[in-house]
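Chemist: model this:
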Amino acid sequence: MKSSTEPLSPTRVKLTIEVPFDEFQPSLDQAYKTIGSQVTVPGFRKGKVPAAVVDQRVGRNIVLDEAINSVLPQWYSQAVQEQEIQPLSQPEIDLTKFSDGEPIEITAELDVRPEIVLPDVSAITVEVADAEIADADVDEQIEALRERFATFTEVQRGAQEGDSLTIDLTATDKDGQAIEGAEAQGMPYTVGQGEVLDGLDEAVTGLEAGATVSFATQLVGGELKGKDVDVTVTVTDVKERHLPEVDEEFVQTASEFDTVEELRTDVLDRVTRGKRMEQANEARDLVLEEIIGQVEVPLPESLVAEELGSRREQVTQQLAFAGTSMEAYLEDEGQTAEEFEADLERRVRESITAQFVLDQVVASGDFGIDDAELSQHIMRRAQQSGQDPNAYIQHLMEHNHVPEMMSEVMRGKALASLVESATVKDASGNELELSRLRADGTVATDEELAAEAESRAKAAVEAAEQSADAPHQ
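Modeler: Sure thing, here's the model as predicted:
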C-alpha cells in the first residue's frame, strides 16, 4: 500500500491510497470465510463452503464489497499515520478504482490542522497588575473566618442590618393572582444582603417576629422577570449575629495557630500566593492573546460551525436552567441578536485558534505528563463543575474523555512555556520570573530549581536505560 496527499486548501487535503490487489487478497479470503459461515449449502459444513460455491450462491461482488468495507478503515488509519495527518473531520471517502483483480485506489477528503508560523514569543512583552497586598486584604479573610464562627441569639425587637431572619414570601401579579414558583417558606435571610429582591431589606428592617408587610418590586427571574409584582413577606424569627473577638482563644479554636500574629502571617502568605497566581493567569491570557493577534490561522468552516452550534446549545440550556429566555438575556446585556452572534463567533474562532497554536507547540516540544498531573487536573475539573470526583471520573472513563483531559494538561504546559519565553512585567515595571512560580503560588529558589532539573535528567536517563533493556519485537 502507498499513499499520497494533495492540499485542497490550507485546512483540507485529498488523501489518495493505492493498494495492489494481492495485498487485498487476505481480506478477500476472510470475507469468503465470513460469508461462507452464514450460508447453508447442502453437502457442506458451516464455514467450509468453497469460494466458488459462495460466488454461485451470493455473487462475487457481494464478497468483494464485504472485504473492501472491512479493510477500508485499516487502510485509512495507516495512510493517515504515514502522511502524519491530524484529521479534524470525518473523511469523505470515494472508492475511485475497484475492479476484480486490478489495483485498488481510494481517495479521502478531510479537514486537517493547519500549519502555523508562530511569532517570536521572546519579543512579546505584557503587563499585569501589581500584586498589591494591603492590610484590608488580610482583614477581609479574617472577617470571613469570624463569620464562620458566628453565633446567633433570638431577639424580641425589630430587625436590623446584619440580623439573621427566617421569612416566608409570596408574590402576586397586579391582578392579585399568585405567581407560581414565586413563593418561599422558611427561607433564611440576612438583612443587608440585598440579593433576593429589590426593596426586601427596606421592607423587613424594623419588623419583629410575626410581623407581615407588603411591597412592590420586580422579579429577577422567570417568565415575569422585570415585571411589577406585589410581594408579601412574613418574618417568623429575628436572630442577632455575634462575631467572636479576634484573640488567642478564637485563633486557637478557628485555626492551627496559637497567636493572632501567627494567624495574620499565615493569611498574608495565602493572600500573597493567591495574588501571584492571579498575575500568572493574567499573563497567560495576555500572552496568548498577543500570539493570536499576530498569527494568521485558517480555520475549517465545518469545525467553526460545529463549535458554534455547541456553544449556542450551552447558552440555551443555561438560560433555561436560570428560568429566562434569550430575548430577556439580550435585553439585560444590551445586545441585539446579530451582535450576540457576532460576539459568539469571534470567541469561537479565537478559541479554536488558541487550541491550534497550543497543539502545535505541544507537537514540536517535549512535554511529558505523569499520572499525578492528570489526576490533579481531573480533580480540579470536577471541583469546577461542582460534581462528585468519583462520579466525574466514572463519566470520563465511560465516555472516553481521558485523552481530552490529557490534551488539556499538555496545552497548559505549552502555554506555560510560551509565557516563560515572553517578558512579563507588573504595573510597577518589575519583571516577573513566572518559571519559578509553583502551582500553590510559592516561588522556587535556585536550589530547588537545580534539584528539579537534576531529578528530570535522572528520570530521562532511567527511561532511556529501561528502553534499551526492553526486549525488541
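
Chemist: make it CA atoms for all contacts and neighbour counts henceforth
Modeler: OK.

Chemist: grab the nearest non-local neighbour of T353.
Modeler: V297 (6.5 Å; Cα to Cα, 6 or more residues apart in numbering).

Chemist: if I look at that neighbour, how far off is Q38?
Modeler: 52 Å (Cα to Cα, to the nearest Å).

Chemist: S375 now?
Modeler: Distance from S375 to Q38, by Cα to Cα: 48 Å.

Chemist: how far is stretch 5-15 from where the chain is centred?
Modeler: Relative to its chain's centre, stretch 5-15 lies at 30 Å (Cα atoms, centre = their mean, to the nearest Å).

Chemist: if I pick F250, what's in contact with it?
Modeler: Residues counted as contacts of F250 (Cα atoms under 8 Å, 6 or more residues apart in numbering) are P244.

Chemist: any idea which helix or strand carries it?
Modeler: In this assignment (DSSP states H and E), F250 forms part of helix 248-254.

Chemist: again with L288
Modeler: According to DSSP H and E, L288 maps onto helix 260-294.

Chemist: in terms of secondary structure, what does the strand ranked longest in the chain contact?
Modeler: Longest strand of the chain, by residue count under DSSP state E: strand 228-242. Counting contacts by 3 or more Cα pairs under 8 Å, 6 or more residues apart in numbering; DSSP states H and E, strand 228-242 packs against strand 151-154, strand 164-172, strand 212-218.

Chemist: ok, then the element right after the second one?
Modeler: It stands for strand 164-172. Strand 164-172 is succeeded, C-terminally, by strand 178-190 (DSSP H and E).

Chemist: one more, so I can put them side by side:
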Amino acid sequence: MKATKEIKSPTQVLVRVEIPAERVSQKIEELFRRASREIELPGFRRGRVPRAVLEARFGKDFLNEDAQTELIEEYLPQALQQLQLRPVSPPQTKPGEFDPQKDFAFEAEVEVLPEVTVRNYTDIEIEDVPMEPVQDSDVDAVVERLRLEHATLVPKAGERSSIVEAGDIVEVKISGEDQIREWQASPGELTGRLIGHRVGETVVLKTDDGQQLRVRIEGVKILEKPDGEELAKTLGHEDIMALRAKIRQELEESRARRRERTLKLKILDTIVAQTPIELPPRFIENLVAQELERWQQQGMPEPAAEDVKRLREAIEQRVRRELVLEAIKRREGLALSDADFEKLLAEEAQKREMKPIKFRALLEREGQLQSFRSDAEDERVLQFLYKNAKIHPKEQ
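Modeler: As a prediction, this is how the structure comes out:
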C-alpha cells in the first residue's frame, strides 16, 4: 500500500491511497468464495457454485462495488495511522477506476483539528470579579435545608390531626391496590386536591389526561424538623453558632473557588479571542447534532433557530478553549507524567475513602480515566495562566 497526503487547509487533508493489483485480485477472489457459500443456484450445492457460473449469471463485475468498499474499509485506517492523521469526523471517500487486474486507488477527504499556535498567553490583563459576600440569609437558607434533610415523619397531632393541610404527608391507598403510598399535599398539584379532606374519606382525583384515581386517606403525617441546637449536635458541632460559623466558612470558600474559576475562564477566553483558529465544519455540525439528539431524548421541546445558533456558538467556543489549552500544555510541558497521575489518583481516592486501585478500576469501568487525566491537565494550564495574569481591581 502506498499512502500520501496533501494539506488543503489547517483542518482539511486529502489522503491518496494506492492498493497493489495483487491485493485487489485477492479481495475479488475472497468475495467470490463468500458469494459461492451464500448463493443458491439450481443444480449446485451451497458453497459449490463455480466462479465462472456466478460470472455468467450475474456478470463479471457484480462484486466490484463490494470489493471497493471492503478495500477502502481495510486500507483507510492503515493509511491514516501511517500518515499520523486523527480524523474528527468520518472521512469522505472517492474511489478511482476499478479493474480487478490493476492497482486500485482512492481518495479520502479527512477533517482534523488544526495545529494551534498561541503566542501571547502570559501577563494577560483582566478586570477582577468581586466575590459576593455571604449574608446571614444565605446561612439561614442552608440551616433550613439541613433541618429539612434531618426531619423525621411523625403522626400529625392536635385538633386538626385528621385533616389534610398544605405540606402534610398523606398516607393514601389507591383503589385496587394494597400498597400505602405517601404523598405530600402540595397546592396547585394533583395532591393538592386532598387538602381539606379527612382521614377515612375517599377522594376522586382527576389527572390531566382525564383519568380518575379513587384514593382513600389512611393517615396524615408531618415533617418534624429539629431545632437549631439539636441539629448542630447531630452534625457534630458544639452549638448552633458553631454550625453557622462552619456554614459561613464553607460558603465563603465555595464562592472564592467560583470567583477563581470565573477569572481563569476569563483569562482563557481573552487568549482564545486573540488566537486565530479555524474549526473543522463537519466536526462542529456533528457535535451540534449530537447535543440536539440528547435534548430530544430528554423530552425537551424542539429548539428555536436562535437556540440552535447559541448552542453552536457555545460548542465552537468550547472547542477553541480545548485547542488553546492543549497548545499551551505542550509548549509549557504541563502534561502529567505517569507518576504525577498515579499520585493524583491516590489523592482523589483518599478524599473518597477508596483504595487507589479501586478508584482507578471505577474510572476505567465508566470510561472516565482519560477524561479525568485530561481535566486535571487542563486545570494545571488554567492555574498557570491564572498565576501569570495581571488582575486589576474592578473600576467603581
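
Chemist: tell me how they score on TM after superposing.
Modeler: Remark: TM-score between the superposed chains equals 0.62 [TM-score structural alignment, normalised by the length of structure 2]; 332 aligned residues with a Cα RMSD of 5.0 Å.

Chemist: which of the helices and strands packed on strand 228-242 of structure 1 is buried the deepest?
Modeler: By mean neighbour count, with neighbours taken as mean count of other Cα atoms under 10 Å, strand 164-172 ranks first of those at a mean of 20.

Chemist: other SSEs contacting that strand?
Modeler: Helices and strands touching strand 164-172 of structure 1, by 3+ Cα pairs under 8 Å, 6+ apart, are strand 178-190, strand 228-242.

Chemist: among the ones you listed, which is the most enclosed?
Modeler: strand 228-242 (a mean of 20).

Chemist: between that strand and strand 164-172, how many degrees?
Modeler: Orientation of strand 228-242 of structure 1 against strand 164-172 (axes from the mean of the first three to the mean of the last three Cα atoms, to 10 degrees) gives an angle of 170 degrees.

Chemist: next one: strand 228-242 of structure 1 to chain centre, how far?
Modeler: Relative to its chain's centre, strand 228-242 of structure 1 lies at 40 Å (Cα atoms, centre = their mean).

Chemist: what about the residue nearest to T353 of structure 1, how many neighbours?
Modeler: V297 of structure 1 has 21 neighbouring residues, counting by other Cα atoms under 10 Å.

Chemist: need the counterpart of it in structure 2.
Modeler: With TM-score structural alignment as the criterion, the equivalent of V297 of structure 1 in structure 2 is I277.

Chemist: helix or strand for its match, which one?
Modeler: I277 of structure 2 belongs to no helix or strand, assigned by DSSP H and E.

Chemist: helix or strand for E109 of structure 2, which one?
Modeler: strand 104-111.

Chemist: now L153 of structure 2, what's its secondary structure?
Modeler: strand (DSSP: H, G, I helix; E, B strand; the rest coil).

Chemist: identify the residue nearest it in space, chain neighbours excluded?
Modeler: Here the residue nearest L153 of structure 2, using Cα to Cα, 6+ apart, is L223, at 4.8 Å.

Chemist: repeat that for Q90 of structure 1.
Modeler: L110 (6.5 Å).

Chemist: how much space separates that neighbour from M1 of structure 1?
Modeler: Distance, L110 of structure 1 to M1 of structure 1, by Cα to Cα: 20 Å.

Chemist: which of those two has more neighbours?
Modeler: L110 (20 against 15).

Chemist: am I right that L165 of structure 1 is in contact with V238?
Modeler: Yes. With contacts counted by Cα atoms under 8 Å, L165 of structure 1 reaches V238, the gap being 4.8 Å.

Chemist: and E256 of structure 1, what element?
Modeler: E256 of structure 1 belongs to no helix or strand, assigned by DSSP H and E.

Chemist: from the chain's centroid, how far away is stretch 279-286 of structure 1?
Modeler: 17 Å.

Chemist: and that stretch against structure 2, how far off on average?
Modeler: Here the mean offset of stretch 279-286 of structure 1 against structure 2 after fitting is 3.0 Å, by mean Cα distance after the TM-score superposition for structure 1.

Chemist: buried ones in that stretch?
Modeler: Residues of stretch 279-286 of structure 1 classed as buried by neighbour count (16 or more other Cα atoms under 10 Å): Q279, A280, A283, R284, L286.

Chemist: repeat that for stretch 380-389 of structure 1.
Modeler: R381, A382, P389.

Chemist: now the residues you listed in JSON lines, with secondary structure and distance to E248 of structure 1?
Modeler: Below are the buried residues of stretch 380-389 of structure 1 laid out as JSON lines (DSSP: H, G, I helix; E, B strand; the rest coil; distance: Cα to Cα, whole Å):
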{"residue": "R381", "secondary structure": "helix", "distance to E248 of structure 1": "38"}
{"residue": "A382", "secondary structure": "helix", "distance to E248 of structure 1": "37"}
{"residue": "P389", "secondary structure": "helix", "distance to E248 of structure 1": "37"}
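
Chemist: perfect, that will be all.
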